[in-house]
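Engineer: Quick one, structure for this:
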Amino acid sequence: MRIVVAGGAGFIGSHLCEALLADGHEVIAVDNLLTGQRAHVQAFLDHPRFTFLEHDVTQPLDLAVDQIYHLASPASPEGYRRYPIPTLLVNALGTYHLLELARRYGARFLFASTSEVYGDPLVHPQVESYFGNVNPIGPRSCYDEGKRYGEAMTMEFVRSYNLDARIVRIFNTYGPRMDPHDGRVVPNFITRALRGEPLVIYGDGTQTRSLCYVSDLVRGLRLAMDRDGLAGAVINLGNPHEQTIRELAELVLELTGSMSPILFAEPRPDDPSRRCPDITRARTLLGWEPQVPVREGLQATIAYFAQVLNHAPSAGL
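Structural biologist: Predicted coordinates:
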């Protein structure tokens, strides 16, 4: 098949491109490199079935394709705070143009949404039928509301044009190719531990996250795309194993052998206190659940960051 991965030079997008190429597909990675990195796809730039197209999907695109994965968007706090308006635009106008492309060629479409649409949830664990508890004008709203708008746009194309589109809500994903400076808890803790710097917890450390390794997430995305009969479906993809931020910090210190202290700071505005997916739909519709234990995934991620930090000058970090 001929497959577009919008955001293909990003953290998750590049892993998805790699997996699709390995299975024999023709892959077109579309990325404006706002937060994506050409280095993420460098290893397969010369692959005969891979094309990299530097393009902003807020502008129309015309390619005959069979499937479109829409992962184009800043996804980390540092990214969407630096580029709040582009974040809103790529999830609104970018989603529209990619949906129109799917409609033009009869392609199947997957919108990569986020657990952030649940905001600071009052329902736990979070089920897909929950409408969320989101601050529409807060400092995270460019991402939260951008994704919620993208979901609404996707569903209108399903209802109005019978487009074969589905929505996946991605929970905290981690692994190699994350940006060490992207502001998320895993790279923050690992880079600080490796440098011997304090691990800063914003709040009292009892807030929770559920970490899903990138290979598990990519497998879930592909199942959600390839499974027939899912037009209009909304599916959580994430790890239902919940742990506190304090527990995560202690595990990172253990795995890195770091003597870094743990410090506490004021909570960040609108930071969710609990985050854990209900993955009943993913299990039922896709036969999917995470397989990589957090300890194993963190070890691979630590090894990646150790290499990146050792080569910081040449990596431009």
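
Engineer: Going by C-alpha atoms from here, please, whenever you check contacts or count neighbours.
Structural biologist: Noted.

Engineer: Measure how buried L45 is and give me the count.
Structural biologist: 14 (other CA atoms under 10 Å).

Engineer: you'd agree it is up against R38?
Structural biologist: No - the criterion here is CA atoms under 8 Å, and L45 misses it with R38 at 9.1 Å.

Engineer: neighbours around H97, how many?
Structural biologist: H97, neighbours per other CA under 10 Å, totals 18.

Engineer: Give the helix, strand or coil label for it.
Structural biologist: helix (DSSP: H, G, I helix; E, B strand; the rest coil).

Engineer: Please report the distance of it from N135.
Structural biologist: 27 Å (CA to CA, to the nearest Å).

Engineer: One more, so I can put them side by side:
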Amino acid sequence: MKKILITGAAGFLGSHLCDRFIKEGFHVIGMDNLITGDLKNIEHLFPLEHFEFYHHDVSKFVNVPGELNYILHFASPASPIDYLKIPIETLKVGSLGTLNLLGVAKEKKARILVASTSEVYGDPLVHPQNEEYYGNVSPTGPRGVYDEAKRFMESITMAYHRYHDVDTRIVRIFNTYGPRMRLNDGRVVPAFMGQALRGEDLTVFGDGSQTRSFCYIDDQVEGIYRLLMSDYTDPINIGNPHETTILEFAQEIIQLTGTHQKIVYKPLPKDDPLQRQPDITKAKEILGWEPKVGRAEGLKKVFEYFKSLTPEELHDKEHRDFSGIA
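Structural biologist: Prediction:
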């Protein structure tokens, strides 16, 4: 039985990856410091013989006894509300955490896939964004703690690949949504749905003409799985190329939820990307991957998930601190 370490295992994306690799017959070791993750996302796995969990911060020394075949490094705050609150921890997990896990991969001769992001492109001057584009990022702006942590992650990963011959993969993840997202994490889908379900006006930043491209979680996990099992070592975009404006998306949410809130406008945050759309040519050609779940279908599934939350979860005070900016 193959053994895989998944960091950030209690997070939104990490928990779905744990599910997938259990289903594929792996022995899964989950690791998370729970700074943004939630054990509720993986509690259904605790009774399983081939799942184990360690409460640990990968920015500190990481030890995994015995044989290890694969590592997925997904430990990182992934939304503005998180990484603006804990900027130092965000930088550390992208730098020291990645360094520690690359060391484990080198020692164990394990293949490691690191989770980068479309944010490495910053506020792009190329549209759609392909993997050859170097980006337009402010290293000293408020979002720089996340953007530059991921850019460093890519650099040190390639350095270990070239210098130490570590078997590495890099995925650049574009906006992903699905069940288990936190209402209070600041990303667009849960922000708008939470506001709609609470009967609040939907907050749009700027004039709403900025664009995003939303990929359903099942498609994202499939792309990551295929990349890990491939022989491709350069960064690759995994996301849904169907682009929409934030204003159009807010209107979709109002229609989906059957609510009648107004849309209110606030100033655009500093360094907020005006365009985000992946070029997935490489994913199609190299991995044979493209998204299958349309936005209407995916949003219905997420809406049912958020409707199932308790009133306490839906009205968590922390939701007052954010609106959809990711």
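
Engineer: Next, work out how far apart the equivalent of G135 of structure 2 over in structure 1 and L89 of structure 1 are.
Structural biologist: Counting by TM-score structural alignment, G135 of structure 2 lines up with G132 in structure 1. Distance, G132 of structure 1 to L89 of structure 1, by CA to CA: 22 Å.

Engineer: just to revisit the earlier point, if I pick the match of G135 of structure 2, what's in contact with it?
Structural biologist: 117-122 (CA atoms under 8 Å, 6 or more residues apart in numbering).

Engineer: With Y304 of structure 1 instead?
Structural biologist: So Y304 of structure 1 contacts 176-177 (CA under 8 Å, 6+ apart).

Engineer: can you check P291 of structure 2 too?
Structural biologist: Contacts of P291 of structure 2 by CA under 8 Å, 6+ apart are 215-216, 219-220, 239-240.

Engineer: Please list all residues in contact with the counterpart of F171 of structure 1 in structure 2.
Structural biologist: Aligned counterpart of F171 of structure 1 in structure 2: F174 (TM-score structural alignment). Taking CA under 8 Å, 6+ apart, we find F174 of structure 2 in contact with 117-118, 213-215, 237-240, 277-278.

Engineer: Likewise for E18 of structure 1?
Structural biologist: F44 are the contacts of E18 of structure 1 under CA under 8 Å, 6+ apart.

Engineer: Mind reading off the mean deviation between the helix or strand hosting it and structure 2?
Structural biologist: Secondary structure assigned from DSSP states H and E places E18 of structure 1 in helix 11-22. In the superposition with structure 2, the average deviation recorded for helix 11-22 of structure 1 is 0.5 Å (mean CA distance after the TM-score superposition for structure 1).

Engineer: Just list what the next helix or strand along the chain from that helix packs against, helices and strands only.
Structural biologist: Later in the chain than helix 11-22 of structure 1, the nearest helix or strand by DSSP H and E is strand 26-31. Other elements packing on strand 26-31 of structure 1 under the criterion 3 or more CA pairs under 8 Å, 6 or more residues apart in numbering; DSSP states H and E are strand 2-6, helix 11-22, strand 50-54.

Engineer: Not counting its neighbours along the chain, what's nearest Q275 of structure 2?
Structural biologist: T211 (4.8 Å; CA to CA, 6 or more residues apart in numbering).
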